[in-house]
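Chemist: predicted model follows, preceded by the sequence.
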Amino acid sequence: MNTLTFPLSAAPEIPQDKDNGQDYYASAAQTKALLRFGAQYRLQRIQAADMITTDEAATLSGTTRVTMNAWIKSGRCIGVSHLRRGYKLPRWQFEPFIFPVIAPMAAALASTDGWQLLAFLESPHPALDRQSPRTALEQGTPAQRVIDLATAEGH
């Protein structure tokens, strides 16, 4: 698997204990560090080996780039904004055990935002024994279970 995982331990620490009179908000320096970390993560994720262009995705799925862009906008497939014009898409979403789950999952999450959909599929979930929904689907977990998790998170 050539995907990046979000190393939460690498994110800047924000104080959680407010009993000692500390402010409830992150400092300006912590906020800047977190935003910088997020931008670096997104750039690395876009450049990962499993990400393809809309033209490559169209060829892979037997459709056109215009159709692929429409699918991204409707939540039928996952596309994340590329720094240049267009989108990058995770190639693995076109696998037969994942592709049919994308649209109902997007509807359940009430989002077509590619980063949100990608984060949901790639983040470990306690209800899946700390597996990501993507890994769970790859290992045979019923699609409805993942859609039910998305529904719970979307509400």
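Modeler: Received it, and whenever you're ready, just let me know what you need.

Chemist: from now on I want contacts and neighbour counts done on CA atoms only, so please keep to that.
Modeler: Noted.

Chemist: ok but His111 is inside a helix, no?
Modeler: Careful, residue 111 is Ser; it's not His. No. Assessed with DSSP: H, G, I helix; E, B strand; the rest coil, Ser111 is coil; it does not lie in a helix.

Chemist: let's bring in a second one:
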Amino acid sequence: MNILTVPFSVALDTPTRRSVATDPYASVAQTDALLRSGAVYRRERIQAADMITTDEAADLAGATRVTINAWIKAGRCIGVSHLRRGFKLPRWQFEPFVFPHLQPLSQALGTTDGWPLLAFLESPHPALDGQTPRVALEQGVDAQRVLGLATAEGH
């Protein structure tokens, strides 16, 4: 899916040695730092104001918590694993400009895991003039264009 294309030295703000042949693999320290930063991001994202519980999502969607959990499992909505029990969901996904496109996007990306779905929808994309797919959908960009980008990324 997403491939880290930024050199580790840039991503981790460490100097590089250009005169020495570089190892194509990350060191243990670089890997640990990258994993820690990912864990911090996930924790902060789960705690963001736009994230709701499955019970809140059920109220918002006029469904039951069991239905919301089934939708998450099927890729019909985005649920990210909460450190405790259950899932947290971005509230904005239930808006009519996004919700109908979630399952086709999930299928195109080849995953029902909420983190890659969330990352795809919230990451700026050059083919969308730097907009995120979510913002592009909000602004009326043809959903087939966004779906095409997901299909390309999923392969």
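Modeler: Thanks, I have it. Because the structure is a prediction, the values reported are computed rather than measured.

Chemist: now Ile52 of the first structure: which helix or strand?
Modeler: Applying DSSP states H and E as the criterion places Ile52 of the first structure in strand 51-53.

Chemist: name the helices or strands packed onto the helix or strand that that strand is followed by?
Modeler: Once the chain leaves strand 51-53 of the first structure, the next helix or strand it forms, by DSSP H and E, is helix 54-61. Applying 3 or more C-alpha pairs under 8 Å, 6 or more residues apart in numbering; DSSP states H and E, one finds that helix 54-61 of the first structure contacts helix 65-74, strand 87-90.

Chemist: which stretch among those comes nearest Pro100 of the first structure?
Modeler: Ranking these by proximity to Pro100 of the first structure (C-alpha to C-alpha) places helix 65-74 first, at 12.5 Å.

Chemist: for the closest one, buried residues please.
Modeler: Buried residues in helix 65-74 of the first structure, counted by 16 or more other C-alpha atoms under 10 Å: Arg65, Met68, Asn69, Trp71, Ile72, Lys73, Ser74.

Chemist: show me what the strand holding Ile52 of the first structure is packed up against.
Modeler: When contacts are defined as 3+ C-alpha pairs under 8 Å, 6+ apart, strand 51-53 of the first structure packs onto strand 87-90.

Chemist: superposed on the second structure, what's the mean shift for the strand it packs on?
Modeler: In the superposition with the second structure, the average deviation recorded for strand 87-90 of the first structure is 0.2 Å (mean C-alpha distance after the TM-score superposition for the first structure).

Chemist: distance between that strand and the chain's centre?
Modeler: The chain centroid and the centroid of strand 87-90 of the first structure are separated by 11 Å under C-alpha atoms, centre = their mean, to the nearest Å.

Chemist: check stretch 95-115 of the first structure too.
Modeler: Put simply, stretch 95-115 of the first structure sits 10 Å off its chain's centre (C-alpha atoms, centre = their mean).

Chemist: return the set of buried residues in it.
Modeler: Quick answer for stretch 95-115 of the first structure (16+ other C-alpha under 10 Å): 97-98, 101-109, 111-114.

Chemist: closest one of these to Ala39 of the first structure?
Modeler: Nearest to Ala39 of the first structure among the buried residues of stretch 95-115 of the first structure is Gly114, at 15.1 Å by C-alpha to C-alpha.

Chemist: same list (the helices and strands packed on helix 54-61 of the first structure) but as TSV, adding distance to Gln47 of the first structure.
Modeler: Supplementary listing: these in TSV, determined by distance: least, C-alpha to C-alpha, whole Å:
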stretch	distance to Gln47 of the first structure
helix 65-74	19
strand 87-90	9
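
Chemist: among the ones you listed, which comes closest to Ser81 of the first structure?
Modeler: Ser81 of the first structure lies closest, by C-alpha to C-alpha, to one member of those: strand 87-90, at 4.6 Å.

Chemist: I am finished for the moment; much appreciated.
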